[in-house]
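Chemist: no sequence on this one, just coordinates:
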């Protein structure tokens, strides 16, 4: 399964103006200073990047890997859909 984690890390790093090397999947969004608006903006960017639609559901996202997992699930479900 392809993982969106590197793309998520790069988008968060750019949005928050931090070095991508300082972000891992386990990095907590709060420790990066990412508020809910930042997370939503990153998700919008990911939707555009991967040509997917996440929709209005916003699960509890605590760490960077949570965002990547959400995007990966959406990509997998759209690939599986006829």
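Modeler: Perfect, thanks for sending it. Given the structure is predicted, the values throughout are model-derived calculations rather than measurements.
Chemist: could you use CA atoms for every contact and neighbour count after this?
Modeler: Noted.
Chemist: tell me the contacts of residue 33?
Modeler: When contacts are counted by Cα atoms under 8 Å, 6 or more residues apart in numbering, residue 33 touches residue 16.
Chemist: also this one, for the comparison:
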């Protein structure tokens, strides 16, 4: 499992790692991603969103439950979920 990033790491690292996931899994150019980019506009449907959630869990060590998946509409939503769910914000160890 990849090392979970801490919330004190800069957003560039978070965005870079998320961009890498999207590039590998969905052939999306990470340079075109902005926080306002809608996941649906990237061709990410509900099934793809489950795959993305699994990749986020693996990469960041952050669980993404079914309720959270339903609320992820943009890259910014995903970044916020990851950031808020990092171990230092949940009281759980890495």
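Modeler: Arrived safely. Keep in mind that this is a model prediction, so the values were computed, not measured.
Chemist: remind me, longest helix of structure 1?
Modeler: helix 64-80 (DSSP state H).
Chemist: tell me which stretches of structure 2 form helices.
Modeler: 11-26, 46-60, 66-71, 75-85, 87-90.
Chemist: okay if I get these as CSV plus distance to residue 35 of structure 2 and mean neighbour count?
Modeler: Formatted as CSV, the helices of structure 2 follow (distance: least, Cα to Cα, whole Å; neighbours: other Cα atoms under 10 Å):
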stretch, distance to residue 35 of structure 2, mean neighbour count
helix 11-26, 9, 16
helix 46-60, 16, 17
helix 66-71, 15, 12
helix 75-85, 4, 19
helix 87-90, 21, 14
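Chemist: of those, which approaches residue 40 of structure 2 most closely?
Modeler: Residue 40 of structure 2 lies closest to helix 46-60 among these, at 9.0 Å (Cα to Cα).
Chemist: I'd assumed residue 93 was in contact with residue 87 of structure 2.
Modeler: Yes: using Cα atoms under 8 Å, residue 87 of structure 2 makes contact with residue 93 at a distance of 5.6 Å.
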